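Engineer: I would like the atomic coordinates for the input below:
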Amino acid sequence: MTNTRLQPGDTAPAFTRTADDGSTFSLADLRGRKVILYAYPAAMTPGCTKQACDFRDSISSLQDAGYEVVGISPDQPAKLATFKERDKLTFPLVSDPEKTALAAYGAWGEKKNYGRVVTGVIRSTFVIDEAGKIERALYNVKATGHVAKLRRDLGLDS
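Structural biologist: Below you'll find the model as predicted:
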């Protein structure tokens, strides 16, 4: 499977999936707002927990700047609900077990893991503007320190 990576100016691929609370989440519902969509491999793993908690801890300043944060992974909604509850996450987590949305964003495919090539979620973050266009597409981001770097890149930290 080849990865088509999104570029700034591309239209953000639309998707509708089940969220952590069992509701239907549709990216189209956020049109008119800025969105930070981040793809992560698995709920409740150390790196993904650190990344989710960094987003949680930055959520008020991100929201004050007009951004909605959404996480997406292949996990089932029940696992996402447990993750959200356990770590007091305050933004939607979306389930993509078929990995079709992840693939559309170029966030599913071959990656290196401890020196081996494996197929899985490529930890990525997408900044989507109010018109539904990709503003930034960041691939192979680090779980730790990524949110702080993103905040600097978006000009949220003075």
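Engineer: C-alpha only now, for contacts and for neighbours.
Structural biologist: Fine.
Engineer: which SSE is immediately downstream of the longest helix anywhere in the chain?
Structural biologist: In the chain, with assignment by DSSP state H, the single longest helix is helix 46-64. Scanning forward in sequence from helix 46-64 by DSSP states H and E, the next helix or strand is strand 67-73.
Engineer: roughly how far does the spatially closest residue to residue 92 that is not a sequence neighbour sit from residue 20?
Structural biologist: Excluding its sequence neighbours, the residue lying closest to residue 92 (C-alpha to C-alpha, 6 or more residues apart in numbering) is residue 70, at 5.3 Å. Separation of residue 70 from residue 20 (C-alpha to C-alpha, to the nearest Å): 11 Å.
Engineer: so for these two, which residue has more residues nearby?
Structural biologist: residue 20 (25 against 22; other C-alpha atoms under 10 Å).
Engineer: tell me the contacts of the more buried one?
Structural biologist: Neighbouring residues of residue 20 by C-alpha atoms under 8 Å, 6 or more residues apart in numbering: 77, 78, 79, 80, 81, 84, 92, 93, 94, 95.
Engineer: what's the nearest residue to the residue nearest the centre of the chain if we skip its chain neighbours?
Structural biologist: Residue closest to the average C-alpha location in the chain (C-alpha atoms, centre = their mean): residue 38, at 1.2 Å. Take residue 38 and drop its neighbours on the chain: the residue closest to it by C-alpha to C-alpha, 6+ apart is residue 125, 4.3 Å away.
Engineer: which strand or helix spans the one you found?
Structural biologist: strand 124-128.
Engineer: need the next SSE after that strand, C-terminal direction.
Structural biologist: As the chain continues past strand 124-128, the following element, by DSSP H and E, is strand 134-139.
Engineer: here is a second sequence; please produce its structure as well for comparison:
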Amino acid sequence: MKPTVGEMAPDFTATIVDGENESEISLESLRGETVVLYFYPKDNTPGCTIQACSLRDNWDKIKSKARVFGISADSVESHRKFISKKSLPFPLIADTDKKISEAYGVSVEKSMFGKKFMGIERSTFVIGPDGQLVAILEKVSPTSHTTKLSEILG
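Structural biologist: I've put the predicted structure just below:
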């Protein structure tokens, strides 16, 4: 079940990849800052690349308004390659056990070519400095994601 606007965002501790570096981070440690968690299906796929590169290309407008983290079930190594290949200026969270995706209700059943599988639904959560959810973008298009996020962040 997805959390809703006005609720406290589910806390987590996870491994983040920021360029060649990796470290642990918890959502609670980011209190006092606006945080954007954008969930995407998979590194280096067409839609996910469009979405990540759009954020990268608009980074100067976004970076002063929020801490941004991309989240997928890909490994630390996959994230490291994606960041390097696309010169991403924001960290990615390796949710390999899908606990964060499940807590945010974005681990869902999908269907492709008649086959059903579990995957991550493209969704973005904006969390206020107090830890409460202030906006949720569900099933957002990779091409309009940055525009919609910028409208929310002001």
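Engineer: any idea what the TM-score is?
Structural biologist: Superposed pair, TM-score by TM-score structural alignment, normalised by the length of structure 2: 0.90. Supporting alignment: 151 aligned residues with a C-alpha RMSD of 1.6 Å.
Engineer: thinking again about what came up before, contacts for the strand holding residue 125 of structure 1?
Structural biologist: Contacts of strand 124-128 of structure 1 (C-alpha under 8 Å, 6+ apart): 12, 34-40, 107, 134-141.
Engineer: list the residues that contact both of residue 70 and residue 20 of structure 1?
Structural biologist: 92, 93, 94.
Engineer: ok, the first one to residue 8 of structure 1 distance?
Structural biologist: Looking back up the chat, that one is residue 92 of structure 1. Taking C-alpha to C-alpha, one finds residue 92 of structure 1 at 24 Å from residue 8 of structure 1.
Engineer: which of these two has more residues huddled nearby?
Structural biologist: residue 92 (19 against 14).
Engineer: hmm, that one is touching residue 18, no?
Structural biologist: No. Counting by C-alpha atoms under 8 Å, residue 92 of structure 1 stays clear of residue 18, with 10.0 Å between them.
Engineer: helix/strand/coil for the residue nearest to the centre of structure 1?
Structural biologist: strand (DSSP: H, G, I helix; E, B strand; the rest coil).
Engineer: quick one, what contacts it?
Structural biologist: 69, 70, 71, 72, 123, 124, 125, 126.
Engineer: by neighbours, which of the residues you listed wins?
Structural biologist: Result: residue 72 is most packed of the contacts of residue 38 of structure 1 (other C-alpha under 10 Å), 27 neighbours.
Engineer: who touches the aligned partner of that one in structure 2 in this structure?
Structural biologist: The equivalent of residue 72 of structure 1 in structure 2 is residue 71 (alignment by TM-score structural alignment). For residue 71 of structure 2, the contacting residues are 37, 38, 39, 40, 92, 93, 94, 95, by C-alpha under 8 Å, 6+ apart.
Engineer: and residue 71 of structure 2, how far from residue 154 of structure 2?
Structural biologist: Taking C-alpha to C-alpha, one finds residue 71 of structure 2 at 23 Å from residue 154 of structure 2.
Engineer: again with residue 134 of structure 2
Structural biologist: 13 Å.
Engineer: the two: who's more crowded?
Structural biologist: residue 134 (19 against 8).
Engineer: what residue of structure 1 matches up with the more buried one?
Structural biologist: Residue 134 of structure 2 maps onto residue 135 in structure 1, by TM-score structural alignment.
Engineer: ok, its match - contacts?
Structural biologist: Going by C-alpha under 8 Å, 6+ apart, the list of residues near residue 135 of structure 1 reads 7, 8, 9, 126, 127, 128, 129.
Engineer: give me the buried subset of these.
Structural biologist: 7, 126, 127, 128, 129 (16 or more other C-alpha atoms under 10 Å).
Engineer: in TSV, list those along with distance to residue 118 of structure 1.
Structural biologist: Listed next are these as TSV, based on distance: C-alpha to C-alpha, whole Å:
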residue	distance to residue 118 of structure 1
7	24
126	22
127	26
128	28
129	32
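Engineer: excluding its backbone neighbours, what's nearest residue 88 of structure 2?
Structural biologist: Closest to residue 88 of structure 2 by C-alpha to C-alpha, 6+ apart is residue 56, at 5.7 Å.
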